[in-house]
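# only geometry, no sequence info:
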């Protein structure tokens, strides 16, 4: 086999991208993180991020200017076109720096074994807590199914479907972590699979934006709705970045 794969050109034909840099990876992580921040961003920041993203991905603006009747499309085009001949590398760098200014806790390097997605609970470290101080949410974030099952025995359906101080239910936390087993346990105890958090997002939104493919498959198999929109009008497919997940969510 090696004699047939002997240069970068051969590898690219096999779908291996040999030109991916650390900046590219950080840029993609920043884009993956953006859905978490949408509720706190104004239109001008969103237009700026849109322009940097398009310039970073495609280079100089290469599309025709939308008509006066397409106000939204025209605004996006003007923001992108304003960058003129800015290099793709500079645009990617500015995109990442903008995300970091919005959320100083954004980590440029993945904290997970799999170099991919940023979850809400990434910033919610429970390792330093002693067991007596941990709540059921802490155990969900740890993926400690046995402890979660033990604590669920004392919880009512109303509690399971209640939003906490972060505006999330246990289903949202479990979906954020991609814990299919815990999600299954919660559903068995009456958890609402389509419950929306304080931003209007469902468990399917969380699993989709965090890239948890198996979790998405499971939620769909249990009746999760595809067409629920959050407070920004985004459905689960709109916040998904993984191609395989997008394919699952297309009607």
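Received, thanks. Given the structure is predicted, the values throughout are model-derived calculations rather than measurements. Numbering: from 1, shown residues only.
# okay, CA-based contacts and neighbour counts for the rest of this
Fine.
# quick one: the helices in the stretch 151-251 of the chain?
157-160, 170-177, 180-188, 203-210, 213-221, 236-239, 243-249 (DSSP state H, counting those that start in this stretch).
# residue 54: which of these is closest?
For residue 54, the closest of the helices of the stretch 151-251 of the chain is helix 236-239, at 16.8 Å, according to C-alpha to C-alpha.
# one more to weigh against that first structure:
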């Protein structure tokens, strides 16, 4: 648990930051919510000590992984990163919060995140605010993956024309352009990648294929397109999970189970 060593003013500012995130949570994407969630938990509960959820509990696994990534972080550093990240995406947030919410209200909010009542995207998430805030970057600062996440087909096509090696390039989580495309459900981007013979069965750091991502995010048209280009439904990730087991949607699970 966090101590009072940081001082009452510091902790009060942190509480106000938490209150502001609660207010704007509907406008935050999954990466941002996960980033804040992990640091809130680290600041208030200390290092993650709960067992890792199985893959079928996809949202629970995401939250556990993000919290576990910051297990070495002090409570003060966790609160500092929380507030710095919020200032980055909303510089005037302190002017919008005249008084922080009660500890009970904030606990209830993050408990709702824990229980899934505050929805997080089911796709693979990264732990940096930069990836969750691509729109704040200037064009010259954006990477190939930024353009892919945004669904900017022309920019990605331009990169491919310059160097086809980008089709196999992976980010820090082992995700390729195809993984990100299937996570976000960008059909036109996927068509571009398929025209350029992208590997639809590439695996990320957890052994998950683009089909795992499309299934967990319930992008049915993306799944159908992948299957029409020989995506393998029988590849298991490191937890032994098939793409058909990575979704709670019965029709998608049936689609992935009935392919011959």
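Perfect, thanks for sending it. Just so we're clear, the structure is a prediction, and the values are computed from it rather than from any experiment.
# returning to what we had before: dump the helices of the stretch 151-251 of the first structure to CSV, plus mean neighbour count and distance to residue 108 of the first structure.
Shown next, in CSV, are those (neighbours: other C-alpha atoms under 10 Å; distance: least, C-alpha to C-alpha, whole Å):
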stretch, mean neighbour count, distance to residue 108 of the first structure
helix 157-160, 14, 34
helix 170-177, 27, 19
helix 180-188, 18, 27
helix 203-210, 29, 16
helix 213-221, 18, 23
helix 236-239, 22, 20
helix 243-249, 15, 22
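# what's the closest of the ones you listed to residue 38 of the first structure?
helix 236-239 (10.4 Å).
# so that closest one corresponds to what in the second structure?
Counting by TM-score structural alignment, helix 236-239 of the first structure falls onto residues 243-246 of the second structure.
# show residues contacting that stretch.
Stretch 243-246 of the second structure has contacts (C-alpha atoms under 8 Å, 6 or more residues apart in numbering) with 55-56, 58, 211-213, 215-216, 233-236, 252-257.
# just send the helices of the stretch 151-251 of the first structure back as CSV, with distance to residue 57 of the first structure too.
Formatted as CSV, those follow (distance: least, C-alpha to C-alpha, whole Å):
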stretch, distance to residue 57 of the first structure
helix 157-160, 42
helix 170-177, 27
helix 180-188, 33
helix 203-210, 20
helix 213-221, 24
helix 236-239, 18
helix 243-249, 16
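# closest to residue 196 of the first structure out of those?
helix 203-210 (7.6 Å).
# where in the second structure does the closest one align, residue-wise?
Going by TM-score structural alignment, helix 203-210 of the first structure sits over residues 210-217 in the second structure.
# residues making contact with that stretch?
58, 121-124, 178-180, 182-185, 200-203, 220, 222-223, 226, 231-233, 242-244, 246-248, 252-253.
# and residue 92 of the first structure, how far is that from residue 212 of the first structure?
25 Å (C-alpha to C-alpha, to the nearest Å).
# and the next helix or strand past the host helix or strand of residue 105 of the second structure?
Take DSSP states H and E as the rule and residue 105 of the second structure turns out to sit in helix 103-115. Following helix 103-115 of the second structure in sequence order, the next helix or strand is helix 144-150 (DSSP H and E).
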